[in-house]
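> pasting a predicted model and its sequence here:
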Amino acid sequence: RLLGPDQPFYGLQAKGLDGRSEPHTSVKEMAAHYIKEMRELQPEGPYLLGGRSSGGTIAFEMACQLAAEGEKVDLLALLDTYPAGYFKLLPGSSSLGQRLSRQARKFQSHLTNLRQLNATKKVGYLLNKLAYAPEKAKHKLYRRAYKIYQRLGRRLPPVLKNIEEINFTAVKDYTPQTYSGDITLFLATDLTADYDSYDGWRELVRGEIETYEIPGNHINIIKEPHVGALAEKLRSCINRVQENKSAVGLASS
């Protein structure tokens, strides 16, 4: 609605969300499925792709697969999306030293964030992190259960067909490839973002990285009142793509 009535916008539903079909359990499978569905509406590019959080990871993989097929992606908009698995491409990424180094950098980023806040906001920041601890524990339990069923080659039971948890596990297990095109990052400004977001994307993207800051946090940047700022910047990006396309058309005519 905020992008305007002249801008078509299509959402892709995860397989298995209907409770009947078997869900995909890897980012690559999800991306291939979404590309197939997208092509029913638009068989050929150029495409405008976007997604938030794990949806952004899937959109990134879609862009990689499309690029490998020779298709063009004019816009890849990633809304507060962490560069999942980027460190797996670095030398010695699984070594104890590298794991400890990543944890140390993460800890340092929290200290840096806390120094920028007053006493009241410091408490809120810490409470926000602590509140997420039970959720992280639940994610780990689901992930272990999925891996057991995958090793056994068995279908997931209904109790484990939680799309949110499946997506979380898929992103954790994702090993990305490098993308030859450009990306546009829309980053929340609440200081709770991952410490290595931009540097991680730089490892994965050979093209340009454009960044916009959106007021709010990871959850509410797509809700009022912050979604208005997001829509304004996204609309600006779409307009620029369309203007460039028109300019190319005029130059070739």
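Looks like it arrived, so ask away. Numbering: from 1, shown residues only.

> C-alpha from now on. contacts and neighbour counts both.
Noted.

> surely residue 109 meets residue 193?
No - using C-alpha atoms under 8 Å, residue 109 is not in contact with residue 193; the gap is 9.6 Å.

> would you map the strands across the protein?
47-52, 73-79, 183-188, 209-214 (DSSP state E).

> second one coming, line it up with the first:
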Amino acid sequence: MGGNSLLAVRLFAEIERKFAKQLRSQGQEVAFLALLDTCRPGYRQRLSFLQRISLHINHIVQRGPKYFYKKARGWSKQAKYQIEKVYKSYFQNFSQIIKTISKPSKTNKYLDISNTNTQALNNYVFQPYSGKATLLRTRDENRTESIGVKYDLQFGWGEIITGELDIKYIPGSHLSLLDEPNVKLLAKQIKICIEKAQN
């Protein structure tokens, strides 16, 4: 039988990669390590205003009304996602403030922990991983915010994965890859990758 198979969804990619590295250091095989549409911080860049206008005009000429419909649908999903994210964030922060106010003695401790977490995130240095990995990523043109954003082909993982980094394109956008019918196609792709890795 093959080794362990690990799949990270979005933000958990670094935790998964560290776990795989730990397994390998213990002599265990990691047959399949996959990063699911996960971009390392700093590996997307917003294009200039003129470049973005040029891209929009080009897409309007090529696709006509379909382009507007697709963008409107994407903007709608993105707006819903952002509103939910902001709502959850405000609710969590408000709850924490209420808890902190009701227990003033814990205020300094909470601020210390928050500052320590922020500092750790800012100072974090990604360590190399010498095994194989597969990046399952959506195409840039399917990413809701992709017009006007340039992504590194390997989403920044090429500098960290020192073994082989295989890139597989998956259907949908970052927000829809786990929705039907995209999730079925994604599951099929993952199954193929795992079977290939274990043989």
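Received it, and whenever you're ready, just let me know what you need. Since the structure is predicted, the reported quantities are computational estimates derived from the model, not experimental observations.

> overlay them and tell me the TM-score.
Once superposed, the chains reach a TM-score of 0.62 (TM-score structural alignment, normalised by the length of the second structure), with 167 aligned residues with a C-alpha RMSD of 4.1 Å.

> contact partners for residue 184 of the first structure?
Applying C-alpha atoms under 8 Å, 6 or more residues apart in numbering to residue 184 of the first structure gives the contacts 75-78, 209-212.

> give me the residue at the spatial middle of the second structure.
Central residue of the second structure (C-alpha atoms, centre = their mean): residue 38, 2.7 Å from the mean position.

> quick one, what contacts the closest residue to it other than its chain neighbours?
Spatial nearest neighbour of residue 38 of the second structure, chain neighbours left out: residue 10 (4.7 Å); criterion: C-alpha to C-alpha, 6 or more residues apart in numbering. By C-alpha under 8 Å, 6+ apart, the residues touching residue 10 of the second structure are 35-39.

> what lines up with residue 73 of the first structure in the second structure?
In the second structure, residue 73 of the first structure lines up with residue 30, judged by TM-score structural alignment.

> my bad, residue 250 of the first structure
Checking with TM-score structural alignment, residue 250 of the first structure has no match.

> what's the distance between residue 72 of the first structure and residue 49 of the first structure?
11 Å (C-alpha to C-alpha, to the nearest Å).

> before we move on, what about residue 77 of the first structure?
From residue 77 of the first structure over to residue 49 of the first structure the distance is 6 Å, taken as C-alpha to C-alpha.

> need the contact list for residue 60 of the second structure.
Applying C-alpha under 8 Å, 6+ apart, the residues contacting residue 60 of the second structure are 67-68.

> go on, residue 187 of the second structure?
By C-alpha under 8 Å, 6+ apart, the contact set of residue 187 of the second structure is empty.

> and what of residue 165 of the first structure?
Neighbour list for residue 165 of the first structure: 139, 142-143 [criterion: C-alpha under 8 Å, 6+ apart].

> related to what we said a few turns ago, the residue nearest to the centre of the second structure and residue 123 of the second structure, how far apart?
20 Å.

> next: residue 30 of the second structure.
Per C-alpha to C-alpha, residue 30 of the second structure is found 28 Å from residue 123 of the second structure.

> circling back to that earlier point, now distance to residue 99 of the first structure too, for the contacts of residue 184 of the first structure, in TSV please.
Below are these laid out as TSV (distance: C-alpha to C-alpha, whole Å):
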residue	distance to residue 99 of the first structure
75	33
76	30
77	29
78	26
209	26
210	29
211	27
212	30
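
> buried sites along the biggest helix by length in the second structure?
Criterion DSSP state H: the longest helix present in the second structure is helix 65-102. For helix 65-102 of the second structure, burial by neighbour count (16 or more other C-alpha atoms under 10 Å) applies to 74, 78, 100.

> go on, stretch 185-199 of the second structure?
Neighbour-count burial for stretch 185-199 of the second structure, counted by 16+ other C-alpha under 10 Å, picks out 185-186, 190, 193-194, 197.
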